[in-house]
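**Student:** need coordinates for the below:
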Amino acid sequence: MKSNVGKLLSTAAIAATISAGAAASTLEDVKAKGFVQCGVSQGVPGFSNADSSGNWTGIDVDACRATAAAIFGDAQKVKFTPLSAKERFTALQSGEIDVLSRNTTWTYTRDTSLGLDFTAVNFYDGQGFMARKDLGVTSALDLDGATVCTEQGTTTELNMADFFRKHKLSYVPVVVQKADEALAAYASGRCDVFTTDKSGLAAHRSKLADPSAHIILDETISKEPLGPVVRHGDNQWKDIVTWAMFVQVNAEEMGISSKNVAKIKSETNDPGIKRLLGAEGDMGAQLGLPAEWAYSIIAEVGNYGEVFERNVGPSTPVGLPRGINKLWTDGGVMYAPPVR
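**Tutor:** Below is the predicted model of the structure:
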């Protein structure tokens, strides 16, 4: 009992320290240094991935670029810090980064015990399994006795344990620190199966020598709502990161894109669009941002549909359908509160 109380007190003390540190405005700090410091993955195509020249692209990268566009009117005012799953929360808690945008799952424990706040979901996902076609499995229920590779410090590791326990299947976990190390172990034959979020499986499969030789099994064994994370206690900063995403969803619903936003702003009589684009009201001032903060997001980064299609859509190597990430008006779950 004493040890449990000690743990609770320790957790409370950590949370209090983090909250006190966050009292200094993140927005002020970001403006002073002139860029957003964004924590990303060490390389997941379609989400956060650097090319040979060090140029970062992906859905999570665009979340940080949208925040920079809102603040500076310039989506390029971002610096990226690649982080492993094990490092990511500490980097945010310590102030090394301003926002974590690293295909990170929103869970109860993470939201309540780490001194962090999740903002808006930028990709609804679920965990699955990838296997070689020549293994001959067609279902995750065929994996009794399999050796399974995954990344340390993730919900994936816990979900995997729950799945095999629930279905009374045996397995041998191969847990490594980095996603690329897990993929390399799988590619070398060290394990039979690779497990992570299904979007991650599609991304990592695109890196393999022969992607067509591998199958992503049908089962989805968890809910994985992914999105940016900020430190607890700075509500203004949380609102900015959250609404940067909501702007993109609302823009797609309104038919506003990076290609037509300038024309629509100059011609529209729609009060809702005028508020969104800064032609009416003081929406930017309420966040401590310029009047055209939302206009800048759309013009520089695009609406949510544009972000999805160029990073992970069917025409990319990742090749994902919109699925549940369609707008609510199209049968999906992407839905944003109104700007009013």
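**Student:** alpha carbons only for contacts and neighbour counts from here, please
**Tutor:** OK.
**Student:** would you list every one of the helices in the stretch 151-300 of the chain?
**Tutor:** Under the criterion DSSP state H, counting those that start in this stretch, helices of the stretch 151-300 of the chain are mapped to 155-166, 179-187, 198-205, 235-254, 261-267, 271-277, 293-300.
**Student:** one more sequence to fold, the one below, so I can look at both together:
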Amino acid sequence: MRRKLASALGAAAAIVATALPAVAQAPAPAAPAPAAAPAGNSGSPTLDAIRARGTLICGVSTGLAGFSAPDSQGVWRGFDVDYCRAVAVAIFNDPNKVRFVPTTPQVRFTALQSGEVDILARNTTWTLSRDSALGLDFAGISFFDGQGFMVKRSLNVQNAAQLDGATICVQPGTTTEQNLADWARSIRVTIRPVVIERQEDNVAAYVAGRCDAYTTDVSGLASVRSQQQNPNDHVILPDVISKEPLGPLVRHGDQRFADIVRWIHFGLIGAEELGITAATVDQAVANDTRPEAQRMLGRTGDLGRGLGLDNGWMVQVIKAMGNYGEVFERNLGPIGLQRGRNALWTTPGGLQYAPPFR
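**Tutor:** Sure thing, here's the model as predicted:
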């Protein structure tokens, strides 16, 4: 394997160092007319601080196409970005009242713990140790993922077991690094990790041939592959070596704010379950007689009060951002990601499921 990899890499004709530009997307959502927020103390210190400041502060990645990256105009785009915009809509009825703070794996948790950001939405895996030891809470699983490998097609590698003896680029301070070591030990292969802190530098090292393979979540591999000069020159191997449930985080101890973020996630999924889209939500408000839809859209009941929000909060979110499927396709479709496990539970293999709005 070592001789095969060395020969293939030595024959490479071009070396390209590439950063991660953003996926081209539609303009930033226009702000609807503001809705009045409930008066008085909300019962959430985080929510009160956000309202007093007039802006939600969201921690995102330093640049991962499809998930969170600034476009050519400096406007942040992506799946995780849209989750933050949805929270801003629920609070302010304005998707633009968000300030995005890029965070690396090494500083992301500290930024949330210290109050530098209000919410962290950046391809972060839900694990027991993170849930119990960091003073943080995961608000839901917005994306079911798993760790994989990408190699150059010229290496003619068909599966991960053939990487015995290979150098593999990996980012430190992530579950990815530990998963790589655990996987290699479990199938008794020898790998040589090349540990590089910044994601952009990891990608550049892989493209330049310093590593035989690059490992991260499959969603991240798809993002990186989509940004290469010739995406078809790179192959994502079929092996998935871990479970990586990704989702937004908030500080532990502010249950009401955690509930807001959690039920925005469930609302996006619930809207897709009900077939309510950005284009049809106004019609649904006027004509949809299904009890679940009436409660979600604030036509009956008083569900917003329990969150410290206006009862029309989910109407505003859907109108500005669309449902979960619309958020997914708008951001992740262009980088080649299929719904897979992130399809609704009513689809074979789909895991996305919203508890009832009642």
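**Student:** which stretch among the helices of the stretch 151-300 of the first structure comes nearest residue 330 of the first structure?
**Tutor:** Nearest to residue 330 of the first structure among these is helix 235-254; the distance by C-alpha to C-alpha comes to 9.7 Å.
**Student:** corresponding residues in the second structure for that closest one?
**Tutor:** Mapped onto the second structure using TM-score structural alignment, helix 235-254 of the first structure spans residues 255-274.
**Student:** need the contact partners of the matching stretch.
**Tutor:** The contact list for stretch 255-274 of the second structure (C-alpha atoms under 8 Å, 6 or more residues apart in numbering) reads 43-44, 46-47, 83, 86-87, 90, 137, 139-140, 142, 248, 250-251, 277, 293, 296, 307-308, 314, 317-318, 322-325, 344, 352-355.
**Student:** likewise stretch 265-278 of the first structure?
**Tutor:** Residues contacting stretch 265-278 of the first structure (C-alpha under 8 Å, 6+ apart): 247, 254, 279-281, 283-284, 291-295, 339-340.
**Student:** can you add distance to residue 81 of the first structure and neighbour count and give those back as CSV?
**Tutor:** Shown next, in CSV, are the contacts of stretch 265-278 of the first structure (distance: C-alpha to C-alpha, whole Å; neighbours: other C-alpha atoms under 10 Å):
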residue, distance to residue 81 of the first structure, neighbour count
247, 25, 26
254, 34, 12
279, 35, 18
280, 37, 13
281, 36, 15
283, 31, 21
284, 28, 20
291, 30, 22
292, 28, 21
293, 25, 28
294, 25, 31
295, 27, 29
339, 31, 15
340, 35, 11
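**Student:** still on that earlier bit, only the buried subset of the contacts of stretch 255-274 of the second structure, as a ChimeraX command please.
**Tutor:** Selecting the buried subset of the contacts of stretch 255-274 of the second structure in ChimeraX, with 16 or more other C-alpha atoms under 10 Å as the burial test, is done by:
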select :44,46,47,83,86,87,90,137,139,140,142,248,250,251,277,293,296,307,308,314,317,318,322,323,324,325,344,352,353,354
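**Student:** just the contacts of stretch 255-274 of the second structure: which are in strands?
**Tutor:** Among these, DSSP state E puts 137, 250, 251 in strands.
**Student:** Serialize those residues to CSV and add fields for distance to residue 348 of the second structure.
**Tutor:** Formatted as CSV, these follow (distance: C-alpha to C-alpha, whole Å):
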residue, distance to residue 348 of the second structure
137, 30
250, 31
251, 35
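**Student:** so what's the aligned partner of residue 303 of the second structure in the first structure up against?
**Tutor:** Using TM-score structural alignment, the partner of residue 303 of the second structure in the first structure is residue 283. Neighbour list for residue 283 of the first structure: 275, 276, 291, 339, 340 [criterion: C-alpha under 8 Å, 6+ apart].
**Student:** could you look up the SS state of residue 149 of the second structure?
**Tutor:** The three-state assignment at residue 149 of the second structure reads strand, by DSSP: H, G, I helix; E, B strand; the rest coil.
**Student:** wait, it sits on residue 221?
**Tutor:** Yes - Residue 149 of the second structure lies in contact with residue 221 (C-alpha atoms under 8 Å); the separation is 7.5 Å.
**Student:** quick one: common contacting residues for these two?
**Tutor:** 215, 236.
**Student:** how many other residues sit next to residue 290 of the second structure?
**Tutor:** Residues contacting residue 290 of the second structure under the criterion other C-alpha atoms under 10 Å number 10.
**Student:** after alignment, which residue of the first structure pairs with it?
**Tutor:** By TM-score structural alignment, residue 290 of the second structure lines up with residue 270.
**Student:** with residue 85 of the second structure instead?
**Tutor:** Per TM-score structural alignment, residue 85 of the second structure is aligned with residue 65.
**Student:** do the same with residue 161 of the second structure
**Tutor:** Using TM-score structural alignment, the equivalent of residue 161 of the second structure in the first structure is residue 141.
**Student:** how much space separates its match from residue 30 of the first structure?
**Tutor:** Here the distance between residue 141 of the first structure and residue 30 of the first structure works out to 49 Å (C-alpha to C-alpha, to the nearest Å).
**Student:** sorry, back to before: most neighbours per residue, which of the helices of the stretch 151-300 of the first structure?
**Tutor:** Sort the helices of the stretch 151-300 of the first structure by mean neighbour count, taking mean count of other C-alpha atoms under 10 Å, and helix 293-300 sits at the top with a mean of 27.
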